[in-house]
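Colleague: output the structure for:
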Amino acid sequence: MRADAEKNRSQILNVARDVVAEHGADASMRDIARRAGVGLATLLRHFPTREALFEGLLCTHLDALTRKADELETSTSADEALLTWFRDLVAFTQGYRGVVAMMAAAHTDPDSALYASCEAVHAAGARLLLRAQTEGTARADMNGDDLFALITALGWAVDQPSFAPRADQLVHLMTNAILTHRPGNGGA
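Modeller: The predicted structure follows:
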């Protein structure tokens, strides 16, 4: 990529982070282009769809969550690995209002620009869940799809102003419903 094109792409992503933080996933592409000091056509050359723009914004974070799952699989107990990863993913979704709906839709759409990253995160969570189930510390009656659905549901809930202050409590309740035999969750 030419230096000026790379500079434009980087500027668009930097501005998009700010605009998305202010307006969520429904942020105006035109507003992002204007604030980045480029034309809408330039933005669309780099990111032809809203999903492509979000892939550019989110892939670094989603890839980091996937790598973290790999690290947690070998560095800590199965239940703690799942708990830590679950909390990190919910915290990530809180940083990008409206992104969980995009992730939920992209998860089953191979044509989506977000598909590969969402599928990798989904697979990482499923592996962590299976490991916890194998060790007997997670419910046996759920699978990776259920886990992903619960995370996106929780991400949506804590995205709502009325539930946001209770995010930690909701994460606690949800993880205690998933994990068994943990002190304080009523499943021991």
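
Colleague: only C-alpha atoms for contact and neighbour calcs from this point on.
Modeller: Fine.

Colleague: pull the longest helix from the protein.
Modeller: Ranked by residue count and defined by DSSP state H, the top helix of the chain is helix 50-75.

Colleague: from residue 130, how far off is residue 166?
Modeller: Residue 166 is 28 Å from residue 130, where distance means C-alpha to C-alpha, to the nearest Å.

Colleague: between those two, which one's more packed in?
Modeller: Neighbour count, other C-alpha atoms under 10 Å: between residue 166 and residue 130, residue 130 has more, with 21 against 13.

Colleague: Proceed likewise with the subsequent sequence, for comparison:
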Amino acid sequence: MTESARQRPLRVDARRNYERIVAAAQEMFAADGVGASLEEIARRAGVGSATLHRHFPSRRSLLEVVFHDRVEALCSRAREHAAHSSPGDALLAWLRDLNTYAAASRGLAASLLHDGRDADLLHHNESCRAAITAAAAELLHRAQQAGTVRPDVRAEDLLALVNAISLVTEQHDDDAQANRLLDIAIDGIRPSR
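Modeller: From the prediction side, this is the model:
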């Protein structure tokens, strides 16, 4: 989609197609990684290949939208947890959300690291990286102020732990193991008794 086309509001049918493409892409990228067939994404969305390419001229443009939408949802969940839970519980619930997201995206991180064209997706999307780090930092700060998390833990440490758990468990397709590993990590960030 050209820059001027992005600035114009989409017609109702075009908006619906766009949303169906993004939803299908989220499912396919989670299942098959970034190499998922664009034609299969179009088929699952109920649109033609030309419609997909009109909205997303490259695989990368579709990946960026999917990644951005997921980051926005995670940041929204962080705000919800902060509003409705104690500081320690909010952080732990959000880390579980992040772990679930990472498990659902199994293979995506490795695909991004090994595909030369898309390996810098996270680096080019600094606003997403900043948003997720800020969400983690805010929850962490509140939990540290409440004394439920060690003072030496950093937001980047928590994000690296969840990412590492995702990378270690992605070949096993074992969400239970990912959750056990997160529980071990959570025990490690609690203050000593």
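
Colleague: would you mind pulling the contact partners of stretch 167-185 of the first structure?
Modeller: Stretch 167-185 of the first structure is contacted by residues 79, 83, 86-87, 90, 136-139, 150, 154, 158, 187-188 when judged by C-alpha atoms under 8 Å, 6 or more residues apart in numbering.

Colleague: among the residues you listed, name the buried ones.
Modeller: For the contacts of stretch 167-185 of the first structure, a burial check counting by 16 or more other C-alpha atoms under 10 Å picks out 79, 83, 86, 90, 137, 138, 139, 150, 154, 158.

Colleague: residue contacts, the aligned partner of the fifth one in the second structure?
Modeller: Which is residue 137 of the first structure. Mapped onto the second structure by TM-score structural alignment, residue 137 of the first structure lines up with residue 148. The contact partners of residue 148 of the second structure, taken as C-alpha under 8 Å, 6+ apart, are 87, 88, 190, 191.

Colleague: hmm, which two among those residues are most spread apart?
Modeller: Greatest spatial distance in those: 87 and 191, 14.3 Å, computed using C-alpha to C-alpha.

Colleague: which one of these two has more residues nearby?
Modeller: residue 87 (23 against 13).

Colleague: coming back round to it: the longest helix of the first structure vs the second structure, average distance?
Modeller: When the second structure is superposed, helix 50-75 of the first structure averages 2.9 Å from its matched positions, counting by mean C-alpha distance after the TM-score superposition for the first structure.

Colleague: stretch 144-158 of the first structure too?
Modeller: Taking mean C-alpha distance after the TM-score superposition for the first structure, the mean distance separating stretch 144-158 of the first structure from the aligned residues in the second structure is 1.7 Å.

Colleague: chain center to that stretch: distance?
Modeller: Distance of stretch 144-158 of the first structure from its chain centroid, counting by C-alpha atoms, centre = their mean, to the nearest Å, is 10 Å.

Colleague: give me the buried positions along that stretch.
Modeller: Counting neighbours by 16+ other C-alpha under 10 Å, one finds that the buried residues in stretch 144-158 of the first structure are 144, 147, 148, 150, 151, 152, 153, 154, 155, 156, 157, 158.

Colleague: restricted to helices, list those.
Modeller: 144, 147, 148, 150, 151, 152, 153, 154, 155, 156, 157, 158.

Colleague: dump the residues you listed to a markdown table, plus distance to residue 20 of the first structure.
Modeller: Output for those, formatted as a markdown table (distance: C-alpha to C-alpha, whole Å):
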| residue | distance to residue 20 of the first structure |
| --- | --- |
| 144 | 28 |
| 147 | 26 |
| 148 | 23 |
| 150 | 23 |
| 151 | 20 |
| 152 | 18 |
| 153 | 20 |
| 154 | 20 |
| 155 | 16 |
| 156 | 16 |
| 157 | 18 |
| 158 | 16 |
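
Colleague: just those residues now: which is nearest residue 14 of the first structure?
Modeller: When those are compared for distance to residue 14 of the first structure (C-alpha to C-alpha), residue 155 wins out at 23.3 Å.

Colleague: look up how far residue 143 of the first structure lies from the closest one.
Modeller: Residue 155 of the first structure is 18 Å from residue 143 of the first structure, by C-alpha to C-alpha.

Colleague: tell me the one of the buried residues of stretch 144-158 of the first structure nearest residue 126 of the first structure?
Modeller: Checking these against residue 126 of the first structure by C-alpha to C-alpha gives residue 144 as the nearest, at 4.1 Å.

Colleague: ok, now how distant is the closest residue in space to the closest one that isn't next to it in sequence from residue 85 of the first structure?
Modeller: In space, and not counting its chain neighbours, residue 144 of the first structure is closest to residue 126: 4.1 Å by C-alpha to C-alpha, 6 or more residues apart in numbering. Taking C-alpha to C-alpha as the measure, residue 126 of the first structure and residue 85 of the first structure are separated by 11 Å.

Colleague: got it, and residue 58 of the first structure?
Modeller: Distance of residue 58 of the first structure to residue 85 of the first structure, computed by C-alpha to C-alpha: 17 Å.

Colleague: also residue 97 of the first structure?
Modeller: 19 Å.

Colleague: next one: residue 59 of the first structure
Modeller: Residue 59 of the first structure is 17 Å from residue 85 of the first structure, by C-alpha to C-alpha.

Colleague: same check on residue 117 of the first structure?
Modeller: In terms of C-alpha to C-alpha, residue 117 of the first structure sits 16 Å off from residue 85 of the first structure.
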